[in-house]
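1. got a structure for you, letters missing:
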């Protein structure tokens, strides 16, 4: 189970990413399709994380790798969307760290302070 702080941080990052996608594609003629493809997955993962699903937290980290790659590709290719793409890269990295933090702290945390024992 994720610690409440980690869960709230991950949920907030996923919400900000969904808002970023909503702003990024606001002028797209296929806005609803863009929202379904880009903004809906982080919102669904956010709901799962808030409900305490470890699977949702895991998939947030996995999807974070895809969002990172997407942001790098768009930032490299298009100057017009570079700001949004760099924001996506930063949020994706933060999501990966937030999703991985409980496991990392359990594995590498100091003994006697909630760290895992071998």
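-> Okay, I see it. Keep in mind it's a predicted model, so treat the numbers as computed, not measured.

2. only C-alpha atoms from now on, for both contacts and neighbour counts.
-> Fine.

3. can you point me to the longest helix in the protein?
-> helix 82-108 (DSSP state H).

4. mind listing what residue 40 touches?
-> residue 18 (C-alpha atoms under 8 Å, 6 or more residues apart in numbering).

5. and the residue nearest in space to the middle of the chain, how far is that from residue 28?
-> Nearest to the geometric centre of the chain sits residue 95, at 3.6 Å (C-alpha atoms, centre = their mean). Per C-alpha to C-alpha, to the nearest Å, residue 95 is found 26 Å from residue 28.

6. and here is the other one:
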């Protein structure tokens, strides 16, 4: 995958994750807090990835580990919203894979 395609793929996955959180917590009692904690970070990271900020891809991968953990906890503890949690798990794994690809490519490439 080319760096340009990787950048746009990661931005798309981050925007999908932000949309998921916006829908998931739309009727939350603490709406503003949930939007600031869950929806804002992937939006800001997508903006950073698209504008070419150097560390945005790294931080997306780091935060995806937290999103993955949140998805696992939610899937097991809240069966009524498990479909959101499983989608969060899949998107978090996609963020981890796409953001880790350049490092893995450099690590395992022929010299």
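-> Received, thanks. It should be emphasised that the depicted structure is a prediction, and the values quoted were computed from it without experimental measurement.

7. for the two chains, what TM-score is obtained?
-> Here the TM-score for the pair of chains, by TM-score structural alignment, normalised by the length of structure 2, is 0.93; 110 aligned residues with a C-alpha RMSD of 1.2 Å.

8. isn't residue 98 of structure 1 up against residue 8?
-> No: with contact defined as C-alpha atoms under 8 Å, residue 98 of structure 1 does not reach residue 8; the gap is 9.6 Å.

9. burial measure for the aligned partner of residue 79 of structure 2 in structure 1, as a count.
-> Aligned counterpart of residue 79 of structure 2 in structure 1: residue 79 (TM-score structural alignment). Residues near residue 79 of structure 1, counting by other C-alpha atoms under 10 Å, number 10.

10. the nearest residue to residue 96 of structure 2 once chain neighbours are set aside: which element?
-> Excluding the flanking residues, the one nearest residue 96 of structure 2 by C-alpha to C-alpha, 6 or more residues apart in numbering is residue 61, at 4.9 Å. According to DSSP states H and E, residue 61 of structure 2 maps onto helix 56-77.

11. have a look at how far, on average, that helix is from structure 1.
-> When structure 1 is superposed, helix 56-77 of structure 2 averages 0.4 Å from its matched positions, counting by mean C-alpha distance after the TM-score superposition for structure 1.

12. that concludes my questions; thank you for your assistance.
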